[in-house]
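Visitor: here are the coordinates; sequence isn't available:
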């Protein structure tokens, strides 16, 4: 077990570096890096960890087996234990193939609408399995749960990542998730303060503005954070939002009114305040890349997540301290909180959980949540047609659709029934629809996705679906992901066309949905 040195013996530069968390690829080799603008090479990352002594890494990409090797490698590079984080909101398998991948949090909210206790039990189980899987792979910081109340159906960035549309449901389920993690030495994070649920703008692209009054903010957006804080959540992540009723000049991430006055003092939060990624487009027009880390620390942040250049960030913060803009005591206060969190991580009893990844309990929970949150419209069983039919599968982005392959039930099951596959991506160019379309089963995979700037269906997809429904060639529709798609579809859907909605996008979700649609026993 690694131990922590006395942080007061670190140089000021090294103390500041402990406040920096950088992004890195979960893959093992440089040629596998998918986002070179954000993910350093092995040599660069090793230099940051070993020589600059940055405090942590957030990983994205790779399989569970790769992540296990990757985290071991990272820890070999440093004498100071690292934060190793990941955006894990739907189980470790959401990011790293091979581990458990659960339906999105809003599926639990759907269950909780009719059975709150059952929803809470699922959330608690998912929290426990997620923490256990993360710990098995060497991940010690979950950037979860999302405690935003998704009360805007056009929200492109939160959407089904939220547990629900009311503060009551979000409070109960996020609390249960946090409780489920308690037996494992993994940190949790309530995000995105003070609430990113009522926006129609993706903060990855531009700055959303919340125009609501203080009463509404405190009645709807704040309670889930209060509940998480009362349960001892380890960190709170800021949102890149302009919350005009609190601060009409600076985004929450850069506002001392929001982070220090409201979160630290009024809500009495004593844990880590972590920024959302500083590379996001919401902050591009606010300040320069070198200024953003300084402004965030002045606002009250302890952890600077994904600065544009960590070396530039460290040097800019160091200059601010040397010039008297930030006090050395302010840095020490953050490092003391960082040390407290790292002590929790390294003192936790580590078990050998690697063989338990994707356990039967996880598999059963996934199936139960998918079945419990399934929605049916115009429910009737379809017969397998004798004439040639098309399985039209539409995804958000063909180039970013890692979960869909020929073995996925959405592809494999219709193929066994004689359907011919047509695969389209909303982010790609749609072909002109044929004038006489064959009988068509439509399967649509869509949800809110960061960096897309939209949630659900774009205009090209709407035009295609509207044309097919008007022609009368649609046999049935299955939507996987966002429940808000149905609001548009309902206006055009004939009563003769059965419709099924599933929150999940994994193979099991298609297996369950198609079993309902065709009365099949799907393996």
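Guide: It's in. Keep in mind it's a predicted model, so treat the numbers as computed, not measured.
Visitor: all contacts plus neighbour counts: C-alpha atoms, from now on.
Guide: OK.
Visitor: Residue 245 is in contact with residue 214, correct?
Guide: Yes: assessed by C-alpha atoms under 8 Å, residue 214 is found in contact with residue 245 at 6.0 Å.
Visitor: Show me which residues of the helix or strand residue 414 falls within are buried.
Guide: Per DSSP states H and E: residue 414 is located in helix 409-416. Residues of helix 409-416 classed as buried: 409-414 (neighbour count, 16 or more other C-alpha atoms under 10 Å).
Visitor: Equivalent analysis for stretch 61-75, please.
Guide: Across stretch 61-75, burial judged by 16+ other C-alpha under 10 Å covers 61-68, 70-71, 74-75.
Visitor: from the residues you listed, which is closest to residue 206?
Guide: Nearest to residue 206 among those: residue 61, at 24.8 Å, using C-alpha to C-alpha.
Visitor: Turn the buried residues of stretch 61-75 into JSON lines, columns for distance to residue 174 and secondary structure.
Guide: Shown next, in JSON lines, are those (distance: C-alpha to C-alpha, whole Å; DSSP: H, G, I helix; E, B strand; the rest coil):
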{"residue": "61", "distance to residue 174": "25", "secondary structure": "coil"}
{"residue": "62", "distance to residue 174": "27", "secondary structure": "coil"}
{"residue": "63", "distance to residue 174": "27", "secondary structure": "strand"}
{"residue": "64", "distance to residue 174": "25", "secondary structure": "helix"}
{"residue": "65", "distance to residue 174": "28", "secondary structure": "helix"}
{"residue": "66", "distance to residue 174": "29", "secondary structure": "helix"}
{"residue": "67", "distance to residue 174": "26", "secondary structure": "helix"}
{"residue": "68", "distance to residue 174": "27", "secondary structure": "helix"}
{"residue": "70", "distance to residue 174": "29", "secondary structure": "helix"}
{"residue": "71", "distance to residue 174": "27", "secondary structure": "helix"}
{"residue": "74", "distance to residue 174": "30", "secondary structure": "helix"}
{"residue": "75", "distance to residue 174": "30", "secondary structure": "helix"}
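Visitor: also this one, for the comparison:
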């Protein structure tokens, strides 16, 4: 899964999007100017290459790539705070927020958002912080479960991240190499609980670029013991595994981008994300040249949105209007 450098398609973008090993495209804020531009961009991408999974990190709060013309989704922590005082109303609103977020993206023919965050906010990790629903596993399970139900009702697959949990690690894997020094007993009793409880409702999982020496010396996203033996084996997970961005600093210890792609796929990732570096994207495609194409993987193509509707149709629904009204009251 690769990205675009600008808000329009350049010739070099066409070349990488047409590559048989390109299974998806992730969009960022730099690719967005306004709703009309996004609509035209997506149509051009679809005309150029099908099938292709189009994704975005669109969680709400500080991680919302498209703002103008879209509902401002609150940080998930806001929903957690509401849940702390009025649990039933908060769960209903959280499901509606998941539905609204997914529906607005689907209206522009975007397949998926990498959401929800299943990390627990231990008031320790700045990079997670208010992206997490709450500070205890049970509340995260309830809120994230409602959010997933909302996404599914809109026709969008759900991706839980960042397995096995990034909330108790201080360093930001975009900039450093986070290490979780806790025991596996502590991690299983706390961070892993939301992933385990929601496993059968998740369509995909994204592992964290963190190291847990108590279990394996490799970073989780490059660790066969974590992804194959634990996640797929012990937990019997059957869904898709997306790597986190392999261009992040936290992944650099594995080697150059070819080594990272090899290690991620060998460890059990189904899709390798290579973002924010055109040179790395080209090297990654060269490395996987001639390997089995992802086009035959039915699990990946199940990540495509299952519904399609226009924005006017969406905004005509009472549920959309009521959800926006409730969000604005938070």
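Guide: Thanks, I have the structure now. Being a predicted model, the structure only gives us computed values, none of them experimental.
Visitor: Now the TM-score, please.
Guide: Remark: TM-score between the superposed chains equals 0.90 [TM-score structural alignment, normalised by the length of the second structure]; 320 aligned residues with a C-alpha RMSD of 2.3 Å.
Visitor: Which residue numbers in the second structure does the helix holding residue 414 of the first structure align to?
Guide: On the second structure, no counterpart of helix 409-416 of the first structure exists by TM-score structural alignment.
Visitor: Next secondary structure element downstream of that helix?
Guide: That would be, after helix 409-416 of the first structure and using DSSP H and E, strand 419-425.
Visitor: re earlier: just how off-centre is the helix holding residue 414 of the first structure within its chain?
Guide: On the basis of C-alpha atoms, centre = their mean, to the nearest Å, helix 409-416 of the first structure sits 28 Å off its chain's mean C-alpha point.
Visitor: Over to stretch 125-134 of the second structure?
Guide: 15 Å.
Visitor: Please apply the same query to stretch 92-103 of the second structure.
Guide: 16 Å.
Visitor: Show me which positions of it end up buried.
Guide: For stretch 92-103 of the second structure, by 16+ other C-alpha under 10 Å, it's 92-103.
Visitor: Including secondary structure and distance to residue 172 of the second structure, could those residues go into JSON lines?
Guide: Listed next are those as JSON lines, based on DSSP: H, G, I helix; E, B strand; the rest coil; distance: C-alpha to C-alpha, whole Å:
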{"residue": "92", "secondary structure": "helix", "distance to residue 172 of the second structure": "32"}
{"residue": "93", "secondary structure": "helix", "distance to residue 172 of the second structure": "30"}
{"residue": "94", "secondary structure": "helix", "distance to residue 172 of the second structure": "27"}
{"residue": "95", "secondary structure": "helix", "distance to residue 172 of the second structure": "29"}
{"residue": "96", "secondary structure": "helix", "distance to residue 172 of the second structure": "30"}
{"residue": "97", "secondary structure": "helix", "distance to residue 172 of the second structure": "27"}
{"residue": "98", "secondary structure": "helix", "distance to residue 172 of the second structure": "26"}
{"residue": "99", "secondary structure": "helix", "distance to residue 172 of the second structure": "29"}
{"residue": "100", "secondary structure": "helix", "distance to residue 172 of the second structure": "29"}
{"residue": "101", "secondary structure": "helix", "distance to residue 172 of the second structure": "26"}
{"residue": "102", "secondary structure": "helix", "distance to residue 172 of the second structure": "27"}
{"residue": "103", "secondary structure": "helix", "distance to residue 172 of the second structure": "30"}
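Visitor: Throw these into a markdown table and include distance to residue 292 of the second structure, thanks.
Guide: Below are those laid out as a markdown table (distance: C-alpha to C-alpha, whole Å):
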| residue | distance to residue 292 of the second structure |
| --- | --- |
| 92 | 43 |
| 93 | 43 |
| 94 | 40 |
| 95 | 38 |
| 96 | 39 |
| 97 | 38 |
| 98 | 34 |
| 99 | 35 |
| 100 | 36 |
| 101 | 34 |
| 102 | 31 |
| 103 | 33 |
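Visitor: between those, which is closest to residue 163 of the second structure?
Guide: Looking across these and measuring by C-alpha to C-alpha, the closest to residue 163 of the second structure is residue 98, at 20.2 Å.
Visitor: What separation is there between that closest one and residue 150 of the second structure?
Guide: Applying C-alpha to C-alpha, to the nearest Å, the value for residue 98 of the second structure to residue 150 of the second structure is 4 Å.
Visitor: again, but for residue 161 of the second structure
Guide: As judged by C-alpha to C-alpha, residue 161 of the second structure and residue 150 of the second structure stand 17 Å apart.
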